[in-house]
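K.L.:
no sequence on hand, only this structure:
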């Protein structure tokens, strides 16, 4: 079995939702903002032809090393989607915890849609509920949080159909957010960094430092992953998706 990099606590909750939306057949997958590659290794290990793009050089280097160490095919591009080869097309474009960092979220989404083949899938995750915007959102460079209806409208406005989505993270996610907000108040918020610097560091925060830590996350989150499956309309975070038209 492929050695998989550890997920964060929130990442484990998210992956339990995301993996059920991804196509079961091997597909060409692009991950925008791949961070340190924890999801990328899982996608490649599942047989998908994987490409990740990441603005943060440190995270991109870690992600590339993790793919290589696992003996998996896949490429990591340091930069953004504009760095991809002209004419590149994908079956799936995913972006987990990315849209909230972008001032022009609609423009970015339109760019991602253009990278999809007919019938391709866009799959995103974001923090939910603007009223929950807190110190941690500010500390990691978020511009906003999303209402579920707002996200569906954003995806539809990009020309996607079969738009869907669900909330996740209840009940553990609420406790995790409370802890993160306390950390931000004490250590991160107002530390003089720019929005770009706060965005860059966001993918490095709260990462388990070892395989043992990752195993602990898997065990600790197991009951909460089971519980959240029964609560698709409750939670502090959102997974949403939509498809392009099947006609060229």
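P.N.:
Structure's in. What do you need? Remember, it's a predicted structure, so these values are computed and weren't measured experimentally. Numbering: from 1, shown residues only.
K.L.:
could you use CA atoms for every contact and neighbour count after this?
P.N.:
Will do.
K.L.:
separation between the spatially most central residue of the chain and residue 232?
P.N.:
Geometric centre of the chain, nearest residue: residue 96, 1.3 Å, by Cα atoms, centre = their mean. Between residue 96 and residue 232 the computed distance is 18 Å (Cα to Cα, to the nearest Å).
K.L.:
and the comparison structure, right after this:
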């Protein structure tokens, strides 16, 4: 059975409740694709990965002023606000920066979340501005002409205070490159050693590395996400969102269930077999 959704309805934010906190589910609908790829997918992998990032970040830095470097549509920045941090966010897309600002107003956190348009390779902040920095799935999009990922990580080091924490994630394993990377306009998928060296070369001390996405994450991608994208990549955003299989993937109940199921992969976090990697590093000087 197929439902007919109007463009106006899809462009409105679809909001559910996560505890006492409103969670945006399809707030990206109606925003045009950016130069770094199409809008993020609000599904179980996204949910699992951001919870992993936040969990690791909170263990290392329970409170303080933090930066979300490349905030996208703002889901992680809003979760940081919920956790009590004072949050600055930067985003290279003017549309997404405006969207995150509107979300901050809508959810009543504008006093704790400030967003501006800027590149992660040229951050508009003074040296030592932040106690912590999060960068989720951004570095793999930076083209050499923009300075590359090295320029971004040097900026991360500069704007952190001595002792400051950086938690970052990227796609792992070049052998897993497929049409979904091209759709997302990834420049690369990283090797584990390459990602560690990227931060060490900028002066960071790498304290922890976690791989995620094996075996269940890889199965989910191969059997569900990649085939869905192959079926829908040629459709416009509104048509894609109206599909029954897309709406099933947006279901809060299903997303929560699959995200919980994906935590099984944490048993294999030491091995470089997964689809993604999270690194925790510290500025020590």
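P.N.:
That came through fine. Values in this document were obtained by computation on a predicted structure and should not be read as measured data.
K.L.:
which position in structure 2 pairs with the residue nearest to the centre of structure 1?
P.N.:
Taking TM-score structural alignment, the alignment pairs residue 96 of structure 1 with residue 136 from structure 2.
K.L.:
please name the residues that touch that match.
P.N.:
50, 53, 69, 70, 71, 168, 169, 170 (Cα atoms under 8 Å, 6 or more residues apart in numbering).
K.L.:
switch to 10 Å and redo it
P.N.:
Applying Cα atoms under 10 Å, 6 or more residues apart in numbering to residue 136 of structure 2 gives the contacts 49-50, 53, 68-72, 76, 167-171, 278.
K.L.:
pick the one among those residues closest to residue 218 of structure 2.
P.N.:
Closest to residue 218 of structure 2 out of the contacts of residue 136 of structure 2 is residue 171 (11.9 Å), distances taken as Cα to Cα.
K.L.:
wait, the closest one sits on residue 274?
P.N.:
Yes: proximity of residue 171 of structure 2 to residue 274 meets the contact threshold set by Cα atoms under 10 Å, at 8.9 Å.
K.L.:
compare the two (neighbour count), which wins?
P.N.:
The residue with more neighbours, out of residue 171 of structure 2 and residue 274 and counting by other Cα atoms under 10 Å, is residue 171; that gives 28 against 24.
K.L.:
ok, for the equivalent of that one over in structure 1, nearest residue in space, not its chain neighbours?
P.N.:
Per TM-score structural alignment, the equivalent position to residue 171 of structure 2 in structure 1 is residue 127. Distance criterion Cα to Cα, 6 or more residues apart in numbering; nearest residue to residue 127 of structure 1, sequence neighbours excluded, is residue 237 at 4.3 Å.
K.L.:
that neighbour corresponds to which position in structure 2?
P.N.:
So, by TM-score structural alignment, residue 237 of structure 1 is matched to residue 276.
K.L.:
buried ones in the longest helix along structure 1?
P.N.:
In structure 1, taking DSSP state H as the definition, the longest helix is helix 211-229. Across helix 211-229 of structure 1, burial judged by 16 or more other Cα atoms under 10 Å covers 214, 217, 218, 221, 224, 225, 227, 228, 229.
K.L.:
can you check stretch 213-222 of structure 2 too?
P.N.:
Under the neighbour-count rule (16+ other Cα under 10 Å), stretch 213-222 of structure 2 has 213, 214, 215, 216, 217, 218, 220, 221 buried.
K.L.:
check contacts around residue 278 of structure 2.
P.N.:
49, 52-53, 56, 135-137, 167-172, 192, 195-196, 208-212, 269.
K.L.:
average gap between the helix or strand harbouring it and structure 1?
P.N.:
Element membership of residue 278 of structure 2 [criterion: DSSP states H and E] is strand 276-282. Its aligned residues in structure 1 lie a mean 1.0 Å from strand 276-282 of structure 2 after superposition (mean Cα distance after the TM-score superposition for structure 1).
K.L.:
what's stretch 208-215 of structure 2 aligned against in structure 1?
P.N.:
On structure 1, the counterpart of stretch 208-215 of structure 2 by TM-score structural alignment is residues 164-171.
K.L.:
cool, stretch 181-193 of structure 2 as well?
P.N.:
Counting by TM-score structural alignment, stretch 181-193 of structure 2 corresponds to residues 137-149.
K.L.:
what about that stretch, distance to the chain center?
P.N.:
13 Å (Cα atoms, centre = their mean, to the nearest Å).
K.L.:
any idea which helix or strand comes after whichever strand in structure 2 runs longest?
P.N.:
Longest strand of structure 2, by residue count under DSSP state E: strand 160-171. In the C-terminal direction, the helix or strand that comes right after strand 160-171 of structure 2 (DSSP H and E) is helix 179-184.
K.L.:
can you name every helix or strand that that next one contacts?
P.N.:
helix 226-232 (3 or more Cα pairs under 10 Å, 6 or more residues apart in numbering; DSSP states H and E).
K.L.:
with structure 1 overlaid, how far apart is the helix it packs on on average?
P.N.:
Counting by mean Cα distance after the TM-score superposition for structure 1, helix 226-232 of structure 2 comes out at 4.4 Å.
K.L.:
what residues does that helix touch?
P.N.:
178-181, 183, 220-222, 225, 233, 235, 239-241, 243, 245-246, 249.
K.L.:
next, the distance between the ends of stretch 52-63 of structure 1.
P.N.:
9 Å.
K.L.:
which residue numbers in structure 2 go with it?
P.N.:
Taking TM-score structural alignment, stretch 52-63 of structure 1 hits residues 89-100 over in structure 2.
K.L.:
now the matching stretch: how far from the chain's centre is it?
P.N.:
Worked out by Cα atoms, centre = their mean, stretch 89-100 of structure 2 lies 13 Å from the chain centre.
K.L.:
buried stuff in it?
P.N.:
89, 90, 91, 92, 93, 95, 96, 97, 98, 99, 100.
K.L.:
the helix or strand containing the first one packs against which elements?
P.N.:
With elements taken from DSSP H and E, the one containing residue 89 of structure 2 is strand 86-91. Using 3+ Cα pairs under 10 Å, 6+ apart as the contact criterion, the neighbours of strand 86-91 of structure 2 among helices and strands are strand 65-69, helix 75-82, helix 94-106, strand 113-117, strand 130-136.
K.L.:
list the buried residues of stretch 167-178 of structure 2.
P.N.:
167, 168, 169, 170, 171, 172, 173.
K.L.:
please apply the same query to stretch 135-148 of structure 2.
P.N.:
Here stretch 135-148 of structure 2 shows 135, 136, 137, 138, 139, 140, 141, 142, 148 as buried, counting by 16+ other Cα under 10 Å.
K.L.:
make sure the fifth one is actually in contact with residue 156.
P.N.:
Same thing as residue 139 of structure 2. No: with contacts counted by Cα under 10 Å, residue 139 of structure 2 stays clear of residue 156, the gap being 11.4 Å.
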